[in-house]
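Engineer: Give me a 3D structure for the following:
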Amino acid sequence: MELVVARIGRAHGIKGEVTVEVRTDEPEVRLAPGAVLATDPPGTGPLTIETGRVHSGRLLLRFSGVADRSAAEALRNTLLIAEVDPQETPEDPEEYYDHQLIDLDVVTRDGTEVGRITEISHLPYQDLLVVARPGGGEVLIPFVHEIVPEIDLAEQRAVIDPPPGLLEEPPGVDGADGADGAEDGRR
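Structural biologist: Next comes the predicted model:
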């Protein structure tokens, strides 16, 4: 199974280093020196990580064969893809890989259908489950134990205990309440 583990950003310096936007919970494993990663678009890879370091809170990587700023800049916006065994699981039983969560049915504790997980959004302070609603639209669910107390991979479902208001449609979604600013003259 292939997983996107990072996106290459700007070139850093003149010796071929690039910044990367990390998209994996295990950068020390997936983005370690010696790792060989496929790319999207495919014509730019595979790329082998030569060195990695953190500078000012950003991960910088240098790839074999990328020796200068011009070559590094040519890789900008390239996605880095790791080959992962689909049976592989994190060491901590309370952690999950994104591919294990995608397509799980989401239900409340009382069995009410909420939708299906389509994406995991990794934010700096917490992860969010992006859940497609059966009637259209989506809801963002904080992926914390208090709200998502149970993940059942065998049953292919996530059980949630949503706080009040989490599953309600925000005001103005249908435009019926004047939330577009038309009533008070704002546009």
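Engineer: Please make it C-alpha for all contacts and neighbour counts, starting now.
Structural biologist: Fine.
Engineer: could you show me where the strands are in this structure, in order?
Structural biologist: For the chain, the strands defined by DSSP state E cover 2-12, 17-22, 36-40, 47-55, 58-63, 79-83, 105-108, 113-122, 127-132, 138-142, 150-152, 157-160.
Engineer: any chance of the ones you listed in TSV, plus distance to residue 29?
Structural biologist: Compiled in TSV, the strands of the chain are given as follows (distance: least, CA to CA, whole Å):
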stretch	distance to residue 29
strand 2-12	10
strand 17-22	12
strand 36-40	12
strand 47-55	12
strand 58-63	13
strand 79-83	10
strand 105-108	29
strand 113-122	18
strand 127-132	20
strand 138-142	25
strand 150-152	24
strand 157-160	27
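Engineer: Quick one: closest of the ones you listed to residue 73.
Structural biologist: Evaluated over the strands of the chain, closeness to residue 73 peaks at strand 2-12, with 5.1 Å, by CA to CA.
Engineer: quick one: the closest one to chain centroid distance?
Structural biologist: 12 Å (CA atoms, centre = their mean, to the nearest Å).
Engineer: correct me, but residue 113 touches residue 107?
Structural biologist: Yes - contact criterion CA atoms under 8 Å: residue 113 and residue 107 qualify, at 4.6 Å.
Engineer: Identify the residues contacting residue 84.
Structural biologist: Counting by CA atoms under 8 Å, 6 or more residues apart in numbering, residue 84 touches 1, 2, 3.
Engineer: want to put them side by side, so please do this one too:
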Amino acid sequence: MSTVVARLGRPHGIRGEVTVEVRTDDPDERFVVGARFGTDPDIGDLTLARVRVHNGRLLLTFEEVPDRNRAEEIRNTLLTVDDADTTEEDEDAWYVEDLVGASVFVADERVGEVADLVTGPAQDLLTVKLLSGAEVLVPFVTEIVPEVDVEAGRVVLDPPAGLLDEENAL
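Structural biologist: Presented below is the predicted three-dimensional model:
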């Protein structure tokens, strides 16, 4: 089994460099020159040739991606690593697939389910689909999401007033 660590974004420049949506807690350890990644869909393994940050955005270059045209072709490809290659997991770390579909509760009242996890440079956001069908973004921080029980498929929120109001829906 493999774990997704990033999604390739749009090309940057003409030499095959791509932007990256990071999906790992340890990008500094994961994205090092020489690292090899599996891909989904399978386009063959990619070997990291260069890593840099530009305007707060991580940019990667791969040995197998010589130019902008190839970089555009592999856009939205997921980078994966074998689970055997992952480090010991943090007890407060979850995979997106573990969270999506989990029931969301405020106190003992079910208010919806997790529809997605949006990763960001400062913090991650849970996309919660409320029972009404509206979707709201919830900062994925301990103060607002004090409990995640993956085995039970349950996420408990302690939202500030107004966070789950439908006028804040996407």
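Engineer: Any chance you could compute the TM-score here?
Structural biologist: The pair, once superposed, lands on a TM-score of 0.77 when counted by TM-score structural alignment, normalised by the length of structure 2; 166 aligned residues with a CA RMSD of 3.1 Å.
Engineer: Most neighbours out of the contacts of residue 84 of structure 1, which is it?
Structural biologist: residue 3 (19 neighbours; other CA atoms under 10 Å).
Engineer: who's in contact with that one?
Structural biologist: Shown in contact with residue 3 of structure 1 (CA under 8 Å, 6+ apart): 81, 82, 83, 84, 99.
Engineer: can you tell me how far the counterpart of the last one in structure 2 sits from residue 63 of structure 2?
Structural biologist: Residue correspondence to structure 2 (TM-score structural alignment): residue 99 of structure 1 is matched to residue 97. Distance from residue 97 of structure 2 to residue 63 of structure 2, counting by CA to CA, to the nearest Å: 30 Å.
Engineer: could you measure the nearest residue to residue 52 of structure 1 once chain neighbours are set aside against residue 80 of structure 1, distance?
Structural biologist: In space, and not counting its chain neighbours, residue 52 of structure 1 is closest to residue 61: 4.4 Å by CA to CA, 6 or more residues apart in numbering. Residue 61 of structure 1 sits 12 Å away from residue 80 of structure 1 when distances are taken as CA to CA.
Engineer: and these two? which has more neighbours close in?
Structural biologist: residue 80 (28 against 24).
Engineer: Look up how far residue 16 of structure 2 lies from the alignment partner in structure 2 of the more buried one.
Structural biologist: Taking TM-score structural alignment, residue 80 of structure 1 has residue 78 as its aligned residue in structure 2. Using CA to CA, residue 78 of structure 2 is found at 16 Å from residue 16 of structure 2.
Engineer: center of structure 2 - which residue?
Structural biologist: Geometric centre of structure 2, nearest residue: residue 23, 3.7 Å, by CA atoms, centre = their mean.
Engineer: correct me, but that one touches residue 3?
Structural biologist: No - the pair residue 23 of structure 2 / residue 3 is not scored as a contact, 9.4 Å apart, by CA under 8 Å.
Engineer: Minimum distance to residue 94 of structure 1: which of the strands of structure 1 has it?
Structural biologist: strand 150-152 (9.0 Å).
Engineer: what range in structure 2 does the closest one sit on?
Structural biologist: Going by TM-score structural alignment: strand 150-152 of structure 1 matches residues 147-149.
Engineer: Now tabulate the contacts of residue 84 of structure 1 in CSV and tack on distance to residue 136 of structure 1.
Structural biologist: Formatted as CSV, the contacts of residue 84 of structure 1 follow (distance: CA to CA, whole Å):
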residue, distance to residue 136 of structure 1
1, 29
2, 28
3, 27
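Engineer: Residue 49 of structure 1: which of those residues is nearest?
Structural biologist: Checking the contacts of residue 84 of structure 1 against residue 49 of structure 1 by CA to CA gives residue 3 as the nearest, at 16.5 Å.
Engineer: so how far is residue 112 of structure 1 from that closest one?
Structural biologist: 31 Å.
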